[in-house]
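In: just coords:
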């Protein structure tokens, strides 16, 4: 193993020409394509690279999540298992859209770095020579790289305008992930639905 000595892209950014930036992004797209060609072992769900819990301090409540047997279970955990698909209140239209997004038929998990901030990309001579901070890496839905890169760091706000230049754009994913991150409190209607279901369950048990 060799220690790479190279500056972070974020620290170089203001000194780079437009041509240099494009060459770096072209190389970065190639690197990410290599990520996408990796395949998880059979039976692997949403998990870290070893099949264990995902680490991501940006997720609500705690840093370690899962592992999950499928994308559906991962999405359910992201909304604290609230039944947002049953919401009918028009005041929660954004959550109904989030539920529809989560219900999409997701084809497969992809290998994901999970924190492609400009401060985690090392560059030299207009090439990517290293990527650091792999603790958030794992097997995740195909949109996850985009939303995590877009929200990588508040100190890296300029990066949001550049993410589409090296990752497949997922504007609907970003919009819905914003809704998810801003909806941490229990939703009254989902609590009511859960209480009714639990009451029916107990009625059946005691019946």
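Out: All right, it came through fine. Predicted model only: the values in this text are computed from it and were never measured.

In: all contacts plus neighbour counts: C-alpha atoms, from now on.
Out: Will do.

In: which residue is nearest the centroid of this structure?
Out: residue 144 (2.9 Å; Cα atoms, centre = their mean).

In: what sits up against the helix or strand hosting residue 145?
Out: Using DSSP states H and E, residue 145 sits in helix 144-150. Helix 144-150 has contacts (Cα atoms under 8 Å, 6 or more residues apart in numbering) with 112-117, 159-160, 163, 167-170, 173-174, 177.

In: before we move on, back to that, let me know the distance separating the residue nearest to the centre of the chain from residue 125.
Out: According to Cα to Cα, to the nearest Å, residue 144 and residue 125 sit 29 Å apart.

In: can you check residue 166 too?
Out: Residue 166 is 18 Å from residue 125, by Cα to Cα.

In: who's more crowded, the two?
Out: Taking other Cα atoms under 10 Å, residue 166 and residue 125 do not tie; residue 166 has more neighbours (18 against 10).

In: which residue packs closest to the more buried one, ignoring adjacent ones?
Out: residue 29 (5.2 Å; Cα to Cα, 6 or more residues apart in numbering).

In: how about the helices in the protein?
Out: Counting by DSSP state H, residue ranges of the helices within the chain are 9-12, 18-36, 71-78, 93-102, 144-150, 171-182, 188-206.

In: now the last one, how far from the centre of its chain.
Out: The chain centre lies 32 Å from the centre of helix 188-206; the measure is Cα atoms, centre = their mean, to the nearest Å.

In: cool, the third one as well?
Out: Remark: helix 71-78 is offset 12 Å from the chain centroid, using Cα atoms, centre = their mean.

In: residues in contact with it?
Out: 45-46, 59-60, 66, 68, 82, 102-103, 106, 109, 140-141, 180.

In: take a look at this one as well, against the first:
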């Protein structure tokens, strides 16, 4: 192990770039970034493979544990490389960062067969932890208001191609841990989304046909009122939020980012643990507007959970 006192801080795997500070989050829709060429993806894929090998040796010298999915590097960089990482995630990250949100800066992305890797900056802060405590916005630091500002801006963005379009920012499917096969879309209308979500519905968890049909009716109420299609993070969970000295310092993991119905952000984060701190936080952040949709979403989850739990 290398004595830390001998090495410049920027070479340490604990080095982080300063928290991106922006007093204003852009409310106008950012431009969709250009997708890298196949040659660029292959070239960077080769470079990332070398960096992954280097990271293994680098972390062992520092006595730092590095996971397969997140390889620590010097100069405040991290290499993300998982079966879920995608070009769509890169594009969503770039849009969010262009709007002033504290999102890691993408240095490059590479492709390795069907897998994608992202070389990006490491941000400061500690991930939030869910708990059974009571949420009090006044007792929290500025981070909760800064996060709400980010979500508010995202919900004002409009898909440049079609206001009813549901899919990734580059016109492809969205990855999501809570849908059949963990992919959905693209869809032209919200009704197509609900049809897809209900496609694996079964009576497996029900004791009677009557109970199943009542639950199915609750789920179908998602179509009872129209919804705007808004830019959505898609996995708004406590562990994806970094806080540093009370401020929002990181908004992470945009694997499920794209254009979704306005309720999706909140019903996804509020489906479980109604008494938990994060449920209350999500409610305060805007989930209070979608309680009927949440009821329908919970019914949908009961009908279809067997189709996606354990697959990812």
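Out: That came through, no problem. It should be emphasised that the depicted structure is a prediction, and the values quoted were computed from it without experimental measurement.

In: Can you pull the TM-score for these?
Out: In this superposition the chains share a TM-score of 0.72, using TM-score structural alignment, normalised by the length of structure 1; 174 aligned residues with a Cα RMSD of 3.0 Å.

In: if we can go back for a sec, just the buried residues out of the contacts of helix 144-150 of structure 1, in PyMOL syntax.
Out: In PyMOL, a selection of the buried entries from those looks like this (16 or more other Cα atoms under 10 Å):
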select buried, resi 112+113+114+115+116+117+159+160+163+167+170+173+174+177
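
In: What residues sit buried inside stretch 132-152 of structure 1?
Out: Quick answer for stretch 132-152 of structure 1 (16+ other Cα under 10 Å): 136-152.

In: To clarify, my last question referred to stretch 133-140 of structure 2.
Out: Applying 16+ other Cα under 10 Å to stretch 133-140 of structure 2 flags residue 135 as buried.

In: need the strands for structure 2, in chain order.
Out: In structure 2, strands defined by DSSP state E lie at 70-72, 77-82, 106-112, 115-121, 126-127, 174-175, 183-184, 229-232, 241-244, 247-251, 258-261, listed in chain order.

In: Which part of structure 1 matches the last one?
Out: Residues 138-141 of structure 1 are where strand 258-261 of structure 2 aligns, taking TM-score structural alignment as the criterion.

In: contacts for that stretch?
Out: Contact partners of stretch 138-141 of structure 1, identified using Cα under 8 Å, 6+ apart, comprise 40, 45-51, 54, 71, 106, 108-114.

In: Of those, keep whichever come out buried.
Out: Using 16+ other Cα under 10 Å, the buried ones in those are 40, 45-49, 51, 54, 71, 109-114.

In: I figured residue 48 of structure 1 was touching residue 65, is that so?
Out: No: between residue 48 of structure 1 and residue 65 there is no contact under Cα atoms under 8 Å: 9.4 Å.

In: Pull up the overlap in contacts between the two.
Out: Contacts common to residue 48 of structure 1 and residue 65, judged by Cα under 8 Å, 6+ apart, are 54, 55.

In: Contacts only, for the residue nearest to residue 69 of structure 1 when sequence neighbours are not counted.
Out: Leaving aside its chain neighbours, residue 69 of structure 1 sits nearest to residue 45 (4.4 Å; criterion: Cα to Cα, 6+ apart). Applying Cα under 8 Å, 6+ apart to residue 45 of structure 1 gives the contacts 51, 67, 68, 69, 70, 71, 109, 139.

In: So which of those residues is the closest to residue 36 of structure 1?
Out: If you rank the contacts of residue 45 of structure 1 by distance to residue 36 of structure 1 using Cα to Cα, residue 109 comes first, at 9.4 Å.

In: The closest one and residue 124 of structure 1, how far apart?
Out: From residue 109 of structure 1 to residue 124 of structure 1 the distance is 31 Å (Cα to Cα).

In: Same question for residue 151 of structure 1.
Out: 25 Å.

In: go on, residue 16 of structure 1?
Out: 11 Å.

In: same deal with residue 100 of structure 1?
Out: For residue 100 of structure 1, the distance to residue 124 of structure 1 - Cα to Cα - is 43 Å.

In: Now which residue in structure 2 aligns to residue 31 of structure 1?
Out: By TM-score structural alignment, residue 31 of structure 1 lines up with residue 150.

In: what about residue 89 of structure 2, neighbour count?
Out: 23.

In: Residue 254 is in contact with that one, correct?
Out: Yes: using Cα under 8 Å, residue 89 of structure 2 is in contact with residue 254, at 5.2 Å.
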